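1. Below is the structure, and that's it, no one-letter string:
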């Protein structure tokens, strides 16, 4: 393939520049060459080389506004906002009609969370720029930062009106519609867009997602089929089509759609996981397990893969294998609360109460404050004879669930069991006031306490009062 003259010149300039850096021989470049070199390095993420090119460029062309603007960009990138601001003030005195000065000033204000002021400057840039699309996009992003989704949507729509191939603007428009829960309006907008661009696979894909959110699965399926007709290598459309087919319980067709993606690119852990789920729904247990295994081999950090294997064995009551896989998962990510919750439940089923208690404790430490977690941990501590720890656990849970009969009856049972009748009576009465029927908790966990005469008398008096 032949290079265009511009590409050839750019490559020649880059080679000369990099040769100069290696040999320390000073070569001359015109300011436009420096601009192209800097732009190339910024696009490639080679910031250190971009900085060198800016420095050398300004040494050879100290009055170049564009090179000074690149220098400003470097300062902003390194969060040296005051320095960048001072340089822009100097440039503004010289060139008040350069839109890039307003854009970079707005960039600084945005980084300082002064988004409304940034918008004002961008609106000034809009009046003097030849490239309105980029400025519309920047204003849209500022409104997103302000969570003003209506205005953000307006400006991204303006972007797309100016450039119908600006798919990032299209995605942002749909993001705004979705955040505002305007699914029907999104569909209407996309249909208007598709009337002008009937083979835009991205728009068809987004129509499908809106119908999926509205649970109109047949229409979603049709939209994804049109996306695939528009681009038969569009992996996202096949994946979303698979999800719709799963919802419609057409599992074999879902497998087929997911499988196509495996041939289009490297296998994704998501596709492998979903194929496994479909096989499990179809009763193909061995195939399900094969795909779950491939999923975690492909991406060992995908917690849904490890959870799928663990739950597969848990449902089959093969608790030892379930424990083996959740142990592996925890070794990879010991801060995953979903892993610890399963670890605790599996050990509880295996009557390994100390390990189960440890699992529930870690679950709580990682921020899972579900009532079931507190109560199950308490019941295990009671089995282990750790009554003080059980009381502490229940007192902590009461901070999150202050009017909970299940907590009160457990505290009553423990205190009566420890011969602290006054405290036991207090919590027993609390529990009966909150929800009388949950007295069964006391009967199940503390049968000897439940049959005590003083306890039965209190229960009877509350029962009589409620008649």
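-> Sure thing, it's come through. For clarity, every value in this text was computed on a predicted model and none was experimentally measured.
2. For the rest of this, base every contact and every neighbour count on C-alpha atoms.
-> Fine.
3. At which residues are the strands of the stretch 351-467 of the chain located?
-> Assigned by DSSP state E, counting those that start in this stretch, the stretch 351-467 of the chain shows no strands.
4. what about residue 427, distance to residue 421?
-> 10 Å (CA to CA, to the nearest Å).
5. Pick out whichever of those two has more residues nearby.
-> Using other CA atoms under 10 Å as the criterion, residue 427 and residue 421 rank with residue 427 on top: 22 against 17.
6. hang on, the more buried one packs against residue 406?
-> No - with contacts counted by CA atoms under 8 Å, residue 427 stays clear of residue 406, the gap being 10.4 Å.
7. Would you mark the buried spots in stretch 298-311?
-> 298, 300, 302-311 (16 or more other CA atoms under 10 Å).
8. which residue is nearest the middle of the protein?
-> For the chain, the residue nearest the mean C-alpha position is residue 302 (12.8 Å; CA atoms, centre = their mean).
9. Excluding covalently adjacent residues, which one is nearest to that residue?
-> residue 296 (6.9 Å; CA to CA, 6 or more residues apart in numbering).
10. Contacts only, for the one you found.
-> Residue 296 makes contact with 269, 302, 305-306 under the criterion CA atoms under 8 Å, 6 or more residues apart in numbering.
11. closest to residue 71 among those?
-> residue 302 (41.2 Å; CA to CA).
12. Look up how far residue 423 lies from the residue nearest to the centre of the chain.
-> Taken as CA to CA, the span from residue 302 to residue 423 is 47 Å.
13. Please pick out the residue of this protein most distant from its centre.
-> In the chain, by CA atoms, centre = their mean, residue 453 is the one farthest from centre (56.0 Å).
14. separation between that one and residue 32?
-> 96 Å.
15. Could you do residue 350 as well?
-> Taking CA to CA, one finds residue 350 at 72 Å from residue 32.
16. Residue 440 too?
-> The gap separating residue 440 from residue 32 is 83 Å, by CA to CA.
17. again with residue 340
-> As judged by CA to CA, residue 340 and residue 32 stand 59 Å apart.
18. Tally up the residues packed near residue 229, please.
-> Other residues close to residue 229 by other CA under 10 Å number 15.
19. Residue 13 too?
-> 18.
20. One more: the one 10 residues further on?
-> Residues within reach of residue 23, counting by other CA under 10 Å, total 8.
21. got it, and residue 452?
-> Residue 452 - counted by other CA under 10 Å - has 11 other residues nearby.
22. okay, residue 340 and residue 32: which has more neighbours?
-> Each of residue 340 and residue 32 has its neighbours counted (other CA under 10 Å); residue 340 has more, 25 against 13.
23. remind me, longest helix of the protein?
-> If you go by DSSP state H, the chain has its longest helix at helix 5-23.
24. For the helix or strand that comes right after it, buried residues please.
-> Using DSSP states H and E, the helix or strand that follows helix 5-23 in sequence is helix 31-44. The neighbour-count check on helix 31-44 (16+ other CA under 10 Å) flags 31, 33-38, 40-42 as buried.
25. this is the other structure I want to compare:
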């Protein structure tokens, strides 16, 4: 009810402004048609030009500018307005000439230099744009100086001189260390350039002067976070939130810092507060789901992944994560449903095909499993993990000859990895070629004894062979002696 009253309180003023504009436009029409009793001052011409420019009626805006200048030939304001229209029309040299003329009449309008800068950037003459701004930055003071510095930062951005963008924004903050736009922009460029130490010094100085500037505290936090000093980052974010309890980005970044410290319960608490004060976002729900996943609370993890998927229904990785959460509980059928949804949106994911193949393998559907595992290695033929899963699938399905043939045909860069030597040993044992198998197992143990668990995980029944147990025992004893 209060909102409704406040909205309607300003309505008469809005209607009055609209009526004034309507009257101005009518007077302009009268002037165009040659009615002698019509008169417009400079400010009125400015409003008319802006109106038609905003309506994308550039020709009418040009006409208004020409008529205004003919009536007020020494108006720098109208010359600058016309120059802006020329820039929109890509007539950059004409615009610069007009701006030079306007500067002779009034050199105190900041917009004159911003338009000239825009024209030089459009002509890819960034050095000239920089010179224009640098010549004026020391002339102006206060907000005008800040505006020119921010424009200079944009020039360097367009020029792809990214280190200079940071330098100029620092200059802007040294001039006005409480300027919101400068503080917002330098946060991004600190991360982009990696100049975290300088940002920490800069924002620490700002905080000393303005201890209740929440943006400065936030930027200090992001700089600490960039250096992986998460505890200090969290402290800074907490100050930002103490000043502004609805500072949603501070909650978001604090949650990320807690996640990186593996303090998942605290991350959940902070990210839940973010949801209370800000519009729900898929990334926040996903992050909370990730935290529950890491705590092995898979039901809660799936709940939040689903909340995220409702906001982003075509995000395949969310269905994949739901599938993995089911797989962790060995709920293969439900995992399969989620993984198939992921594949529907992204058929070219090796990981999705591997996980789907694993589900089918666990369900004893070997043919289906091998179809997906084969797809995975075709998508990423140089990925050792995919080949390992495919070999395991062939082995579990009992296709030993096929598995051996595939191993022998593999690229040596992959097949010579110790894990594949363990797999080859297991395959040879199952094929009854025990001498070759023992030689292969011994080679694998010599190269990487720690990976012997891969051999046992592939087929624990092989431990029924005394020769295998004796060989594994010798290498375990050797490892213990080395330690």
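-> Structure received. The shown structure was predicted, so the numbers you read here are calculated from the model rather than taken from an experiment.
26. Tell me how the two chains score on TM-score.
-> Put the two chains on top of each other and the TM-score (TM-score structural alignment, normalised by the length of the first structure) is 0.69; 404 aligned residues with a CA RMSD of 4.6 Å.
27. check contacts around the residue farthest from the centre of the first structure.
-> Applying CA under 8 Å, 6+ apart, no residues contact residue 453 of the first structure.
28. Keep only those of the buried residues of stretch 298-311 of the first structure that are in helices.
-> 298, 303-311.
29. Take these and lay them out in TSV including distance to residue 246 of the first structure.
-> Shown next, in TSV, are these (distance: CA to CA, whole Å):
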residue	distance to residue 246 of the first structure
298	22
303	21
304	17
305	18
306	21
307	19
308	16
309	19
310	21
311	19
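30. Let me know the closest of those residues to residue 286 of the first structure.
-> residue 309 (11.5 Å).
31. Now that closest one: closest residue in space that isn't a chain neighbour?
-> residue 292 (6.1 Å).
32. what's the answer for residue 367 of the first structure, then?
-> Spatial nearest neighbour of residue 367 of the first structure, chain neighbours left out: residue 337 (7.7 Å); criterion: CA to CA, 6+ apart.
33. hang on, isn't that neighbour packed against residue 368?
-> Yes - under the criterion of CA under 8 Å, residue 337 of the first structure makes contact with residue 368 at 7.0 Å.
34. Between those two, which has more neighbouring residues?
-> A count of neighbours by other CA under 10 Å puts residue 337 above the other of residue 337 of the first structure and residue 368, at 20 against 17.
35. hmm, who's touching stretch 331-346 of the second structure?
-> 314-320, 322-327, 349, 352-353, 355-356, 359-360, 362-363.
36. Show me which positions of stretch 219-233 of the second structure end up buried.
-> Residues 219-226, 230-233 are the ones in stretch 219-233 of the second structure that count as buried (16+ other CA under 10 Å).
37. Kindly reformat the residues you listed as TSV containing distance to residue 373 of the second structure.
-> Below are these laid out as TSV (distance: CA to CA, whole Å):
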residue	distance to residue 373 of the second structure
219	46
220	47
221	44
222	42
223	43
224	43
225	40
226	39
230	40
231	43
232	45
233	43
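38. how about those, which pair is most distant?
-> In terms of CA to CA, these reach their longest pairwise distance at 219 and 231, which sit 14.7 Å apart.
39. ok so, going back, closest one of the buried residues of helix 31-44 of the first structure to residue 448 of the first structure?
-> residue 42 (75.3 Å).
40. Next, the contact list for that closest one, please.
-> So residue 42 of the first structure contacts residue 50 (CA under 8 Å, 6+ apart).
41. Swap in 10 Å and give it another go.
-> Residues in contact with residue 42 of the first structure (CA atoms under 10 Å, 6 or more residues apart in numbering) are 36, 48-51, 70, 74.
42. most surrounded residue in the residues you listed?
-> Among the contacts of residue 42 of the first structure, the one with the most neighbours (other CA under 10 Å) is residue 50, at 24 neighbours.
43. Could you check how far that one is from residue 75 of the first structure?
-> Going from residue 50 of the first structure to residue 75 of the first structure by CA to CA gives 12 Å.
44. do the same with residue 261 of the first structure
-> 43 Å.
45. more crowded one of those two?
-> residue 261 (21 against 18).
46. wait, isn't that one in contact with residue 228?
-> No - assessed by CA atoms under 10 Å, residue 261 of the first structure is found out of contact with residue 228, at 11.7 Å.
47. Spit out the residues that contact the two alike.
-> Jointly contacting residue 261 of the first structure and residue 228 under the rule CA under 10 Å, 6+ apart are 234-238.
48. ok, those residues vs residue 358 of the first structure, which is closest?
-> Nearest to residue 358 of the first structure among these, with distances taken as CA to CA, is residue 236, at 41.1 Å.
49. The closest one matches what in the second structure?
-> Aligned counterpart of residue 236 of the first structure in the second structure: residue 249 (TM-score structural alignment).
50. what's the average distance of the one helix or strand that match maps to to the first structure?
-> Assigned by DSSP H and E, residue 249 of the second structure belongs to helix 248-260. Mean deviation of helix 248-260 of the second structure relative to the first structure after superposition (mean CA distance after the TM-score superposition for the first structure): 2.7 Å.
51. mind checking how far whatever helix or strand comes next after that helix is from the chain centre?
-> Remark: after helix 248-260 of the second structure, the chain's next helix or strand is helix 264-277, criterion DSSP H and E. In this view, helix 264-277 of the second structure has its centroid 20 Å away from the chain centroid, taken as CA atoms, centre = their mean, to the nearest Å.
52. Mind listing residues that contact helix 264-277 of the second structure?
-> Contact partners of helix 264-277 of the second structure, identified using CA under 10 Å, 6+ apart, comprise 245-261, 280-281, 284-285, 287-295.
53. For residue 446 of the first structure, which non-adjacent residue is closest in space?
-> Distances taken as CA to CA, 6+ apart put residue 413 closest to residue 446 of the first structure, at 5.9 Å, once the chain neighbours are dropped.
54. Kindly report the same for residue 354 of the second structure.
-> residue 373 (5.4 Å).
55. wouldn't that neighbour be in contact with residue 349 here?
-> No - look at residue 373 of the second structure against residue 349 with CA under 10 Å: they stay out of range, at 11.3 Å.
56. Show me which of these two is the more surrounded one.
-> Just comparing residue 373 of the second structure and residue 349: by other CA under 10 Å the higher neighbour count belongs to residue 373, 31 against 17.
57. re earlier: out of the buried residues of stretch 219-233 of the second structure, the closest to residue 474 of the second structure would be?
-> Nearest to residue 474 of the second structure out of those is residue 230 (CA to CA; 45.3 Å).
58. Looking at the first structure, name the residue matched to that closest one.
-> So residue 230 of the second structure corresponds to residue 217, using TM-score structural alignment.
59. How much space separates residue 440 of the second structure from residue 479 of the second structure?
-> According to CA to CA, residue 440 of the second structure and residue 479 of the second structure sit 19 Å apart.
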